[in-house]
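this one's structure only:
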């Protein structure tokens, strides 16, 4: 292992150190705590970019903690897929953090910054771990942090939604542990690479239990991704929490999808016998229903945050339409769309935050109200983010959906997938057009505009940065799609992963 390989642990070490330091500093020297948190986000982005650069040579790198060899020790694994997810999480975190500081949202509670860092610790660990039990541990870290962040700013509706959110995730954690127990009992290991080797050699008598364990795992990941019918917690939770927190949470549903992409081709691929491709029978219809439910919710929503939550749900369904085909081409399209959908959903929540701050008592309700300061600029920003969210040109949503439609064209259900994507896109356009006209075009002309002298243009910086990233994904679409294709090729060549992690242990 070279000195440069030691950088693999940086995305975990940085928030682990910054979170307690920020907690200690906040009470007496708040500015120091804030500076530490912001610096941690910057360092994480730099480390993620460095790791992304390392992954460009196509080498899969394993980092054995404590120098214990796999499968006996804990191992972190860096490949193209994990590098993409690390960069996405770090970039989103920095933009959201800047928005929280500009709008002073972080001042509504003493523990915002430590919880924010622990959330990043859980996300980064989930992307890097090569062990299913540690995936469970990092899931719990990010969930515990999300409980606190979800309640940030207090409020009755937030507390009610938070209780439901906690209960749902406790059930998911219990199912996760049951699945891990079954797999460990069958194979004697939870290292992903070692599991891939051992599941493939299970006898016929154990194949049924392996299939049950795989289905339980996919149920847990589907719950995290808010797949229908396991989605009911998401609209209420994301609409009730503060928009800046919901913007960070935009990546949390993608953690569930990431876990599917990471585990299914590796552990439950073609060599897994009766457990091969365990999600195949149910994931596709669930993805179709999730897409339809999400965009119908966009049409029916009565508030901007609720609309953004349903758009996030619909984008997850669209993403899973490609994932559920389980081919290299569709996975590449899914990875490109995953990055786009995360940024677009976060932008919707931040635009909702900016709008409700300027509309006074009208908040984010989708009803016509008096004109407000900065209405034209916010309206243009809303237009850009909704264009991205529904997948219209010229932003990356159009490229992403075109990529998905092209990749599924050889699937037996291609006509169903095309109809779902195009039909829900139309529903999304109508839904966002309805809300945009009510919020920014049909504003009441009588009376003076709502005065918001404390609002500054700096509040527009974070959503504008997200729109700029979406535009860059379009301008540099060739490079972005090439990265997605290279990552998908690694996912569907599991032998390289096994060789990198197990080495001589095989």
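Sure thing, it's come through. Just so it is clear, the model here is predicted, and its values are computed rather than measured.

going forward, measure contacts between C-alpha atoms and count neighbours the same way
Will do.

Which helix or strand lies directly C-terminal to the one helix or strand residue 335 maps to?
In this structure, residue 335 sits in helix 328-358 according to DSSP states H and E. Using DSSP H and E, the helix or strand that follows helix 328-358 towards the C-terminus is helix 375-390.

Which other helices and strands does that next one contact?
On a contact count with 3 or more Cα pairs under 8 Å, 6 or more residues apart in numbering; DSSP states H and E, helix 375-390 meets helix 328-358, helix 396-407, helix 414-436, helix 461-475.

any idea of the angle the shortest one forms with helix 461-475?
Our comparison of helix 396-407 with helix 461-475, counting by axes from the mean of the first three to the mean of the last three Cα atoms, to 10 degrees, yields an angle of 40 degrees.

Below is an additional structure, to be compared with the one above:
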């Protein structure tokens, strides 16, 4: 039993508790604790990633109660990948918050930030459905507070909508889990997969009901059409720093779909419905990018469109397509986070115009920020030479033999053109139509650019190392479509004989 597996959950929870004590004059102590916690979390994620990359599935049984009766945390290639992505993004976003002073607009930023990481890491590691629900609730409660950080009437209105929609989702989650437990008598995902395969035909209808309910909940988290309407207002209404961290929250829904589909339900339940919804999400998302009036709104619709592209690959439900989608997953997460951070850099330098896509006076560091926006736009549109081009090309190639290939190709290529037009128009409005001789400086520093530059570097590494990365993603997809190793690690070899 590998005790290090529990560290990504325990560490941010402890840091969050300690940060609560650091208020008022001791707020810098809370910031230092949070930064140290993120650095430690990244080190742990790297160690776990190295451990899982060889293909071994590791299990931690809480309280030493064996599965399926006890709580288990499971580490495989996919969960290790998500932990590493979450830790890296969290560190970059936190540094941006510290440099720009966003964390000081409220007392509870750092505790909420760390509790959100606790929920995210728990969702990636848990081996049973009920604790997946528990960790979803942990991250959602933390996200409610972060979403309202900085206050404002518009933010409060969007936050109320966000809370109500997620309460409905949580209710459906419990109903789905209860239905599946009533049929199978277990909540452990590995055990449930075995029991569903052995069920008589008369019980499979209830299994399909439970599977569809859970898939609806996960699709809501992933902002899959028509369950996407909450996301543009929520992400566009909160602070850009918080929205940058929220870029990975839609991927929790994608992760849950991949995990439950390959391990428990199979594609026959969700496949016919998911692919049309994913294609429509791609179109609606990038039409929203074209129609957006503000940078945060544009980035929010970019989340919808790029997550739809990712789910197109997932919905094809075959190893090569899943590997292509998994390569695109870190790309879209880092790209959208980059767009939100660049939006923040621009808005703080255009006090009168904010992030509105309107001409305004020239501002400090305009040249470097224009380059960052250009790179973010190239990445979101999926143009060469950055990794978005490679990811989209892999997805298109994987879809060639599918009967819906013409629709997939038309949606992805057509929306790529829409994204190019939208982002080019925004860039020219912000950086070429500014009035000369009215340079605004304000309390800004070039040091503020470092987190955004770090994300560009990570995207560059994903591009330069595409061969190695795609090889690893092939291994991840292969492991997901051969769940026997996962089940044996959780339940023992005797369970699958």
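Right, received. Where do you want to start? Quick caveat: nothing in here was measured; it's all calculated off a predicted structure.

TM between them?
Superposed pair, TM-score by TM-score structural alignment, normalised by the length of the second structure: 0.99. Supporting alignment: 495 aligned residues with a Cα RMSD of 0.9 Å.

Which one, of the helices and strands packed on helix 375-390 of the first structure, ends up nearest to residue 384 of the first structure?
Taking Cα to Cα, helix 461-475 is the member of these nearest to residue 384 of the first structure, at 7.1 Å.

quick one: that closest one to the second structure mean distance?
Average distance, helix 461-475 of the first structure versus aligned residues of the second structure after superposition (mean Cα distance after the TM-score superposition for the first structure): 0.5 Å.

matching residues in the second structure for that helix?
Alignment of helix 461-475 of the first structure against the second structure: residues 450-464, by TM-score structural alignment.

ok now do the nearest residue to residue 398 of the first structure once chain neighbours are set aside, which residues does it touch?
Nearest in space to residue 398 of the first structure, with sequence neighbours left out and distances taken as Cα to Cα, 6 or more residues apart in numbering, is residue 391 at 4.2 Å. Contacts here follow Cα atoms under 8 Å, 6 or more residues apart in numbering; on that basis residue 391 of the first structure touches 397, 398, 399, 400, 401, 425.

Could I get the full set of helices for the stretch 51-200 of the first structure?
For the stretch 51-200 of the first structure, the helices defined by DSSP state H, counting those that start in this stretch cover 80-103, 112-128, 132-150, 156-187, 192-199.

Out of these, which gets nearest to residue 229 of the first structure?
Checking these against residue 229 of the first structure by Cα to Cα gives helix 156-187 as the closest, at 12.6 Å.

what stretch of the second structure does that closest one fall on?
Using TM-score structural alignment, helix 156-187 of the first structure pairs with 153-184 in the second structure.

post-alignment, the matching stretch versus the first structure, mean distance?
Overall, stretch 153-184 of the second structure averages 0.2 Å from its counterpart (mean Cα distance after the TM-score superposition for the first structure).

Excluding chain neighbours, what is closest to the residue sitting nearest the centre point of the first structure?
By Cα atoms, centre = their mean, the mean C-alpha position of the first structure lies nearest to residue 251, the distance being 2.0 Å. Leaving aside its sequence neighbours, residue 251 of the first structure sits nearest to residue 342 (Cα to Cα, 6+ apart; 5.7 Å).

same deal with residue 287 of the second structure?
Residue 287 of the second structure sits nearest to residue 418 (Cα to Cα, 6+ apart), 7.0 Å away.

do you know how far that neighbour is from residue 381 of the second structure?
With distances taken as Cα to Cα, to the nearest Å, residue 418 of the second structure is found 8 Å from residue 381 of the second structure.

And the two? Which one has more around it.
Between residue 418 of the second structure and residue 381, counting by other Cα atoms under 10 Å, residue 381 is the more crowded of the two (29 against 19).

Counterpart of that one over in the first structure?
Residue 381 of the second structure maps onto residue 390 in the first structure, by TM-score structural alignment.

how much does the helix holding residue 335 of the first structure stray from the second structure?
Following superposition, helix 328-358 of the first structure is found to deviate from the second structure by 0.4 Å on average (mean Cα distance after the TM-score superposition for the first structure).

Pull up the aligned stretch in the second structure for that helix.
Against the second structure, helix 328-358 of the first structure falls on residues 319-349 (TM-score structural alignment).

Have a look at the second structure and report its longest strand.
Using DSSP state E, we find that the single longest strand of the second structure is strand 435-440.

which other helices and strands contact that one?
Where contact means 3+ Cα pairs under 8 Å, 6+ apart, strand 435-440 of the second structure is packed against strand 361-363.

In the first structure, what stretch matches the strand it packs on?
Aligned by TM-score structural alignment, strand 361-363 of the second structure corresponds to residues 370-372 of the first structure.

what does that stretch rub up against?
Outside stretch 370-372 of the first structure, the residues that touch it by Cα under 8 Å, 6+ apart are 358-359, 440, 443-452.
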